[in-house]
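Chemist: Sequence and predicted structure are below.
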Amino acid sequence: MKKYLEVAKVYLKVKLMWRADLIFGFISIVMKIIFASLLWGVIFRDKETVAGFTQNSMMAYYLLSAFFTQIDISEKISGDITLGIRNGTFTKYMAVPMDTDKYFLAMEAGSILPHIVLDVAAIFLIGLVFGIKIDITSDVAIILCALLIAFLGLLFMAQLSYFLGILTFRFEEISTFLMIKQNIMALITGSIIPLALLPEMVVKCMQILPFYYTAYLPSMLLIGRNGEEAVGGMFVMLGWNLGIWLLSRNVYSRYRVKYDGAGI
């Protein structure tokens, strides 16, 4: 455990050195909220509520959703693994006395901490500037469930990025897989529109997929909605995390022995 903690510390220091990434993340959240404010300002011009949302609760949802979406920086894992395998440098991860999947999870944990701190500050600042009142539910159990589901969502996304990265052992190019993932996430995470606005049958289908629980459900739980999904959401994400872990271990064990460490 200690060695993985040291990995996390190293990447935390690296992230603090490259502060421009944090600044761009802050700007990204601001731009998302400006866009959402303009869009929903027009929609709510002649309406008090839309799908049970007031204008303030809608903007509060977008703030929270943008936060959960922004702190997921796991895509870098896929890029690092793919580059390492293609260049023949992935052997350095195989040579160290660590499990490669745990190494990259520790890397993600260290890298994500500065983003969490800055993005929390960004939410409060944007809320003040735009006059958005974030009414968080007072139910402590729901809050804890939302945070746990969000954590499991981040863990799943990191494991998924690791899995897609090691597919480079088998496929020379994984950009198609990454594109499919991004397109699915853009819709199902609710970062474009709240899923509550979609037909009920469509939402039911989305609840089967893990992306539903990475940003949308935690945001809805924190603003006091969808409380009946809290416990079920935790079990769904536990199942998906276990499934992707077993799949990744199987793929890695199968193809690592065929890797000769030569670049292309």
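Modeler: Yep, that arrived.
Chemist: can we go C-alpha only for contacts and neighbour counts from here?
Modeler: Noted.
Chemist: quick one: the helices in the stretch 51-200 of the chain?
Modeler: 55-70, 75-87, 91-95, 100-130, 140-166, 175-188, 200-206 (DSSP state H, counting those that start in this stretch).
Chemist: contact partners of the last one?
Modeler: Right, helix 200-206. Contact with helix 200-206 is made by I188, L195, A196, Y212, as judged by C-alpha atoms under 8 Å, 6 or more residues apart in numbering.
Chemist: Quick check: which helices or strands does the helix or strand following that helix pack against?
Modeler: Once the chain leaves helix 200-206, the next helix or strand it forms, by DSSP states H and E, is helix 216-222. Counting contacts by 3 or more C-alpha pairs under 8 Å, 6 or more residues apart in numbering; DSSP states H and E, helix 216-222 packs against helix 55-70, helix 140-166.
Chemist: just to revisit the earlier point, which one of the helices of the stretch 51-200 of the chain lies closest to G263?
Modeler: Between G263 and those, the shortest separation by C-alpha to C-alpha is 3.9 Å, and it involves helix 75-87.
Chemist: angle of that closest one against helix 100-130?
Modeler: 140 degrees (axes from the mean of the first three to the mean of the last three C-alpha atoms, to 10 degrees).
Chemist: Show me what helix 75-87 is packed against.
Modeler: helix 140-166.
Chemist: and the angle from the helix it packs on to helix 55-70?
Modeler: 40 degrees.
Chemist: structure B:
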Amino acid sequence: MRKYLEIIKIFIKTQLAWRGDAVIQTLFTLTKILFACLLWGTIFKDRDEVAGFTINSMLSYYIISSFLRQLDMSSRVSGEISQRIRNGTFSKYMVLPVNIQGYFIAMEMGIVLFYLFLDFMTSVLWIIVFRIRLVFVSDPAALLEAAVLILLGLFFMIQLNYYLGLLTLKYEEIGTFLMIKDNLVAFVTGSIIPLALLPEGFVTVMKAFPFYYVTYLPSMLLIGRLKGELGMGLLVLSCWCVILQAVIHVTWHNYRIKYDGVGI
């Protein structure tokens, strides 16, 4: 455990060294919230409610979902693994006295912990700047339940990106996979628009997949909606984590023999 704590500390320090990335992350959050304010401000100009959302609950949803989306930095995992395998330096991780997947989970934790405070302060700043009356649950139990779902969702995304990175052991270029994943995840997690605005049949199908529970459901729970779906969310997401972990194990066992890189 101490080894992984040291990895977490190293990556927290790494983020401090690359402060320009933090500025860019802040600007991305601003752009999304600004777009949401302009778009929904126009839509709500002639109406009080859309799909059960008021203007304040809709903007609150966007602020919370943007915050959660910014916390997911796991795309770096697939990019790092792919790059290392292609240039022959993945051996660096194979000789470390830690589990490779555990290393990348610790790396993600270090990055998330750094951006957690920064993203929180950014969200508070935009609430003040845009004068948004934030709709947010006040029940500590509800906050804890949503936090558990958020952590499970972050873990699933790390697993997914770790798995996609390992595919480089068989396919030299996984850029197409990553592009499809990024665009698909942005839509099906409700980061672009709340899934409540989509056809009911589509939403019902999405409840069988993990992405519904990564960003959309936690955001809805934190604005006081869909409380009855928490249990199903934890069950479905946990099952997908177990399934994906089994897939990762089989993929690593079968593909690692294909790696012939040298050097660290």
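Modeler: On my side now, so go ahead. If you're wondering where the values come from, they're calculated on a predicted model, not measured in any experiment.
Chemist: can the helices of the stretch 51-200 of the first structure go into CSV with extra columns for distance to G263 of the first structure and mean neighbour count?
Modeler: Listed next are these as CSV, based on distance: least, C-alpha to C-alpha, whole Å; neighbours: other C-alpha atoms under 10 Å:
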stretch, distance to G263 of the first structure, mean neighbour count
helix 55-70, 33, 23
helix 75-87, 4, 20
helix 91-95, 11, 13
helix 100-130, 19, 18
helix 140-166, 15, 22
helix 175-188, 18, 14
helix 200-206, 40, 12
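Chemist: As JSON lines, these with distance to A230 of the first structure would be great.
Modeler: Output for the helices of the stretch 51-200 of the first structure, formatted as JSON lines (distance: least, C-alpha to C-alpha, whole Å):
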{"stretch": "helix 55-70", "distance to A230 of the first structure": "16"}
{"stretch": "helix 75-87", "distance to A230 of the first structure": "27"}
{"stretch": "helix 91-95", "distance to A230 of the first structure": "37"}
{"stretch": "helix 100-130", "distance to A230 of the first structure": "22"}
{"stretch": "helix 140-166", "distance to A230 of the first structure": "6"}
{"stretch": "helix 175-188", "distance to A230 of the first structure": "17"}
{"stretch": "helix 200-206", "distance to A230 of the first structure": "15"}
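Chemist: Please name whichever of the helices and strands packed on helix 216-222 of the first structure is nearest to E229 of the first structure.
Modeler: helix 140-166 (9.7 Å).
Chemist: Run the chain-centre distance for that closest one.
Modeler: 7 Å (C-alpha atoms, centre = their mean, to the nearest Å).
Chemist: give the contact list for Y162 of the second structure.
Modeler: Contacts of Y162 of the second structure (C-alpha under 8 Å, 6+ apart): V77, S78, I81, Q101, F104.
Chemist: Now which residue in the first structure aligns to the last one?
Modeler: I take that to be F104 of the second structure. Using TM-score structural alignment, the equivalent of F104 of the second structure in the first structure is F104.
Chemist: Let me know whether its match touches E75 as I believe.
Modeler: No. Judged on C-alpha atoms under 8 Å, F104 of the first structure makes no contact with E75 at a distance of 11.3 Å.
Chemist: Of the helices of the stretch 51-200 of the first structure, which is nearest G239 of the first structure?
Modeler: helix 140-166 (10.1 Å).
Chemist: Mean deviation, that closest one versus the second structure?
Modeler: For helix 140-166 of the first structure, the mean deviation from the second structure after alignment is 1.0 Å (mean C-alpha distance after the TM-score superposition for the first structure).
Chemist: Out of the contacts of Y162 of the second structure, which two sit at the greatest distance?
Modeler: Taking C-alpha to C-alpha, no two of the contacts of Y162 of the second structure sit farther apart than S78 and Q101, at 11.4 Å.
Chemist: ok, back up a step: return the distance of the nearest residue to the match of F104 of the second structure once chain neighbours are set aside relative to G165 of the first structure.
Modeler: Counting by C-alpha to C-alpha, 6 or more residues apart in numbering, I77 is the residue found nearest to F104 of the first structure once chain neighbours are left out, at 6.8 Å. Distance of I77 of the first structure to G165 of the first structure, computed by C-alpha to C-alpha, to the nearest Å: 7 Å.
Chemist: again, but for I244 of the first structure
Modeler: Where G165 of the first structure is concerned, I244 of the first structure sits at a distance of 13 Å (C-alpha to C-alpha).
Chemist: Does A186 of the second structure touch P194 like I think?
Modeler: No. Taking contacts as C-alpha under 8 Å, A186 of the second structure lies outside contact range of P194: 11.1 Å.
Chemist: The residue nearest the centre of the second structure: what's its closest spatial neighbour, skipping adjacent residues?
Modeler: Nearest to the mean C-alpha position of the second structure, by C-alpha atoms, centre = their mean, lies D72 at 3.1 Å. The shortest distance from D72 of the second structure to any non-neighbouring residue, by C-alpha to C-alpha, 6+ apart, is to L154 (6.3 Å).
Chemist: Using TSV, please lay out the contacts of helix 200-206 of the first structure together with distance to G25 of the first structure.
Modeler: Rendered in TSV, the data for these read as follows (distance: C-alpha to C-alpha, whole Å):
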residue	distance to G25 of the first structure
I188	21
L195	24
A196	27
Y212	22
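Chemist: By neighbour count, sort out the buried ones in these.
Modeler: Buried members of these, scored by 16 or more other C-alpha atoms under 10 Å, are I188, L195, A196, Y212.
Chemist: Name the nearest of these relative to E6 of the first structure.
Modeler: Among those, and counting by C-alpha to C-alpha, the member closest to E6 of the first structure is Y212, at 32.3 Å.
Chemist: For that closest one, give me its contacts.
Modeler: Y212 of the first structure touches I188, T189, G190, M206, counting by C-alpha under 8 Å, 6+ apart.
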